[in-house]
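**Student:** Show me how the following folds:
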Amino acid sequence: METTLAAVYCEGWDEGWLVNPLTDNGAEARDSAGEPYSVVLLAGGRLHTVLNISWTEGYCAVLKYDESGQPTATTEWRRAPEGDLFLRESTTRSGPGADAARHKTSWQLNGWRSDSVEPAGDRGGRNTFADGGFSAPRLPIPAFGRWNALLDRAARIHLEACVEPFAEVCPIPRVTDGPFRVTAAAPGHGLPARTSDERPWHPPRPLQPRNLDALFREGTERTVGDRRMRISTHAAGKLNLPSGRLVAADPSSLDYGEEPFAVTVAPGTYPATVSLATFTDDPGHTRVAAVRLDISDRRPARWELALRDGQDMLDLGYGEFFGFGVDAGMACFTDEDNRERLSDEWQALTLRDPRYTVLADGDMIAWSSGWGDGSYPTWIGRDHSGRVTTFIADMLLFPSDD
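**Tutor:** Model (predicted):
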């Protein structure tokens, strides 16, 4: 039997409220521009499903609700390199409570599938299964308003979760739903609405590089709180990369197996530049804003986050990044071939004035880490041909571009 759903558009759904309602035309314009928005689908006036969509990130989440208005099943779709959508993750619950059984499945494009089954929900106990050789479910990106395929496929996925072998340890009630027909909601749909400067959800948009060129522009001033800092740049010497596998790390962790970045460069010796930020009202107070390693003299045309083997940008949420951790107030660049040999070199360092140094005849460049301990991203610059031009360790000194 066909299920008819009425679509209402907004910037987000928040516990019974439409946040910043959108007209159909306004939502379609956001869809075309790739901007985030939500589709609230009603069955007989009752909340049935919410779609959170942001095509800039190639992202669509389908959240199914029960009659009490609680989410009971979700599917998360991501854009594949070929341009269509693949199912990244699905979760099916036996009910709305914290102790409801849950079955979560994740897919990767390399054919790997993992299942996590929690028969008692938050009360504890978990069974996990993982294996290769699976093809993630895929769908074309739907045209605006053509939500049927997403809904039908999500319903089949949740139904399959109820009858798979895992259902023996995680009983999920078998519920049939659909096929679906989506129509425009009548003006008097009755859902409460409110306006807000903040959306109730954010797309999985990882941290983006923030005006990296300005970090190495002599004399540039930036604001931190209500104070100003002025950038100066300093040649820090040359770094030896005998294997071409760069490691960015806290030097105190080098003997713990810090892995190099997956992107490699030709073995060689490359110049490093340190960006120092000095408080304009306190010239004796400096901090390292970033460190740049130039692989070529070509200007970068685009930037990407440096990843290690096994890291995937699809695992990052809003504002998140993969970085190197700092626990001793210092950071360094070195080569993978020199990592273990240099694991003790840092212990005599103070790095107060200057805040950087070259060790072991260029086998390591070390610097004080921005405001101190934390996690910091490294960005890779590429030219128009995709060749690596630069690595920049961003010490996140400034909260935002100004």
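
**Student:** Going by C-alpha atoms from here, please, whenever you check contacts or count neighbours.
**Tutor:** Fine.

**Student:** I'd like the secondary structure assignment at the residue nearest to residue 4 when sequence neighbours are not counted, please.
**Tutor:** Nearest residue to residue 4 in three dimensions, chain neighbours excluded: residue 181, at 4.7 Å (C-alpha to C-alpha, 6 or more residues apart in numbering). What DSSP: H, G, I helix; E, B strand; the rest coil gives for residue 181 is strand.

**Student:** which ones are touching residue 181?
**Tutor:** Residues in contact with residue 181 (C-alpha atoms under 8 Å, 6 or more residues apart in numbering) are 2, 3, 4, 5, 148.

**Student:** Please list all residues in contact with residue 240.
**Tutor:** So residue 240 contacts 268, 269, 270, 334, 335, 362, 363, 364 (C-alpha under 8 Å, 6+ apart).

**Student:** can you do 7 Å?
**Tutor:** Neighbouring residues of residue 240 by C-alpha atoms under 7 Å, 6 or more residues apart in numbering: 268, 269, 270, 362, 363.

**Student:** To compare with the earlier structure, here is another sequence to fold:
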Amino acid sequence: MRARLEAVYCDGWDAGVVNPLTSSAAKARDAAAEPYTVVLLLDGRLHAVMDLSWSDGYCGITRFDAAERTLSRHLLRGTGEGDLFLREVRTWDGPADAGKHEYPHVAARTTTTYTVSGTRTDIVEPHGDRGIRRDSTSQQRAPRLPIPAFGRWDELLRLAGETSRETSREIVDAVQHELPVRVEARAPWRAPRPLKPQGIEELFVPGTIVDVRDQRLRLSVHEAGQLRLTSGRLVAADPSSLEFDAEPFTVSVPPGAYPVSISLATYLDDPRHSRVSAARLDVSDRPTARWELALRDGQNPIDLGHRQYFGFGVDAGMACFVDADASERMQDVWLTLDGLVDPRHRTIDSGAMVAWSSGWGDGSYPTWIGYDTAGHVTCFVADMLLFPTDNDEDDD
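**Tutor:** As a prediction, this is how the structure comes out:
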């Protein structure tokens, strides 16, 4: 007998339907590649939830059993070639008497992660949170499928292991349902839109006035001297942590000496109070046409969530640029930096390192790579996140 599922459309699922949508409204969002959620019912009960945002190359599928316990979560991401690939799947298989909140913690858990290049990693935890785990890696191409047309939710369910290819399910719009419904100011989930660089060029325009935290600050630009990149592999890090955190970025430049500039923000009502807003290493004088997040080995932007980024950690209130080949011998230099209060930057060992005080202090900071129209590197900018951006508009 052909199974029948009913589809409910909304902004999201959070123990109930949040901000319900008509089928036509959901279809319009699908056509515009805007985020929305599909809740699938089987015999009137919760069966699966799909969070979709095609503009972000994102699909999240959560499946439930008859007791509304989570059976699996599938994360699909865009390949950049117009289709989706399975990035991660997590499944649970546990005791029948476990409640839906306890179940994900006590059930046997398997997590499988794929890369586009064809690496598969499996983590098996036979006792959930309570016991051992086994890790293994193999070469296997990730499952793929084209982005489905609106309403073809069976294609996503098949990829999630719901049915075999020979079995089809009828999916219709729900006429009515008994699920809890509520209206909220925002959706309960967000498409994974990592932090974007904004206003980077303006940070290096002297005299720019910026409002932050009910204060006005004026930007000035200071030349910090030349950084010697003997290998061309740049490291951005806390100088006190070079022993543990000196991995260079995956993008390198020809060996040489490159000028470093410091953007300093000074309070208008207290000229003695200033903060470093960014440090820039110039590779060429060509205009920057686009920015990308600097990455280290093993980092992939598709793993970032809303406003997330890969950055370097700061625990001593200082940051630096240094060549990968010089990082080991520069590990103890931070002991002589004296907090970098005045001035807030310093060139060390004839350009082997350029150090500066880190924005508001300790934290994690991204580095952006500028490229010209031909795809050549123009600069590296360590962003101290001193100022809020439009990326903050949805934050609480």
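
**Student:** Now the TM-score, please.
**Tutor:** Here the TM-score for the pair of chains, by TM-score structural alignment, normalised by the length of the second structure, is 0.91; 382 aligned residues with a C-alpha RMSD of 2.1 Å.

**Student:** For ChimeraX, what selects the buried ones among the contacts of residue 240 of the first structure?
**Tutor:** Buried residues among the contacts of residue 240 of the first structure (16 or more other C-alpha atoms under 10 Å), as a ChimeraX selection:
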select :269,270,362,363
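
**Student:** Sort out which of the contacts of residue 240 of the first structure are in strands and list them.
**Tutor:** 268, 269, 270 (DSSP state E).

**Student:** any idea which helix or strand carries the nearest residue to residue 44 of the first structure once chain neighbours are set aside?
**Tutor:** Sequence neighbours aside, residue 5 is the residue nearest to residue 44 of the first structure in space, at 7.5 Å (criterion: C-alpha to C-alpha, 6+ apart). Using DSSP states H and E, residue 5 of the first structure sits within strand 3-14.

**Student:** okay, that strand sits on what stretch of the second structure?
**Tutor:** The counterpart of strand 3-14 of the first structure in the second structure, counting by TM-score structural alignment, spans residues 3-14.

**Student:** Just the buried positions in the matching stretch, please.
**Tutor:** Neighbour-count burial for stretch 3-14 of the second structure flags 5, 6, 7, 8, 9, 10, 11, 12, 13 (criterion: 16+ other C-alpha under 10 Å).

**Student:** and if you look at stretch 183-190 of the second structure?
**Tutor:** Across stretch 183-190 of the second structure, burial judged by 16+ other C-alpha under 10 Å covers 187, 190.

**Student:** matching residues in the first structure for that stretch?
**Tutor:** Mapped onto the first structure using TM-score structural alignment, stretch 183-190 of the second structure covers residues 195-202.

**Student:** Mind telling me what residue 308 of the second structure corresponds to in the first structure?
**Tutor:** Under TM-score structural alignment, residue 308 of the second structure pairs with residue 320 in the first structure.

**Student:** So for that match, what's the nearest residue that isn't a sequence neighbour?
**Tutor:** Counting by C-alpha to C-alpha, 6+ apart, the residue nearest residue 320 of the first structure is residue 206, at 4.8 Å.

**Student:** Identify the residues contacting the one you found.
**Tutor:** Residue 206 of the first structure touches 316, 317, 318, 319, 320, 321, counting by C-alpha under 7 Å, 6+ apart.

**Student:** just curious, which of those is nearest to residue 56 of the first structure?
**Tutor:** residue 318 (12.9 Å; C-alpha to C-alpha).

**Student:** Hmm, residue 208 and the closest one touching each other?
**Tutor:** No. Counting by C-alpha atoms under 7 Å, residue 208 is not a contact partner of residue 318 of the first structure; they are 10.0 Å apart.

**Student:** quick one on the thing from earlier: can you flag the buried ones in the contacts of residue 206 of the first structure?
**Tutor:** For those, a burial check counting by 16+ other C-alpha under 10 Å picks out residue 321.

**Student:** In the second structure, what stretch matches stretch 266-277 of the first structure?
**Tutor:** Taken onto the second structure by TM-score structural alignment, stretch 266-277 of the first structure occupies residues 254-265 there.

**Student:** Outside of the matching stretch itself, list whatever touches it.
**Tutor:** The contact list for stretch 254-265 of the second structure (C-alpha under 7 Å, 6+ apart) reads 203-204, 217-232, 274-283.

**Student:** Report the contact partners of residue 211 of the second structure.
**Tutor:** With contact taken as C-alpha under 7 Å, 6+ apart, residue 211 of the second structure is in contact with residue 217.

**Student:** Quick one: map it onto the first structure.
**Tutor:** Mapped onto the first structure by TM-score structural alignment, residue 211 of the second structure lines up with residue 223.

**Student:** ok, longest helix in the first structure?
**Tutor:** Longest helix in the first structure, counting residues (DSSP state H): helix 148-163.

**Student:** could you give the angle of that helix to strand 3-14?
**Tutor:** Counting by axes from the mean of the first three to the mean of the last three C-alpha atoms, to 10 degrees, helix 148-163 of the first structure points 90 degrees away from the direction of strand 3-14.

**Student:** about what we covered before: helices and strands around the strand holding residue 5 of the first structure, which ones?
**Tutor:** strand 17-22, strand 37-43, strand 180-184 (3 or more C-alpha pairs under 7 Å, 6 or more residues apart in numbering; DSSP states H and E).

**Student:** In a markdown table: the ones you listed, plus distance to residue 255 of the first structure.
**Tutor:** Shown next, in a markdown table, are these (distance: least, C-alpha to C-alpha, whole Å):
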| stretch | distance to residue 255 of the first structure |
| --- | --- |
| strand 17-22 | 50 |
| strand 37-43 | 46 |
| strand 180-184 | 57 |
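
**Student:** which one of these is the most hemmed in?
**Tutor:** Burial of those is given as mean neighbour count (mean count of other C-alpha atoms under 10 Å); strand 37-43 ranks first at a mean of 23.

**Student:** Read off where the helix or strand following that one ends up in the second structure.
**Tutor:** The C-terminal neighbour of strand 37-43 of the first structure among helices and strands, as given by DSSP H and E, is strand 46-54. Strand 46-54 of the first structure lines up with residues 45-53 of the second structure when matched by TM-score structural alignment.

**Student:** No further queries at this time; thank you.
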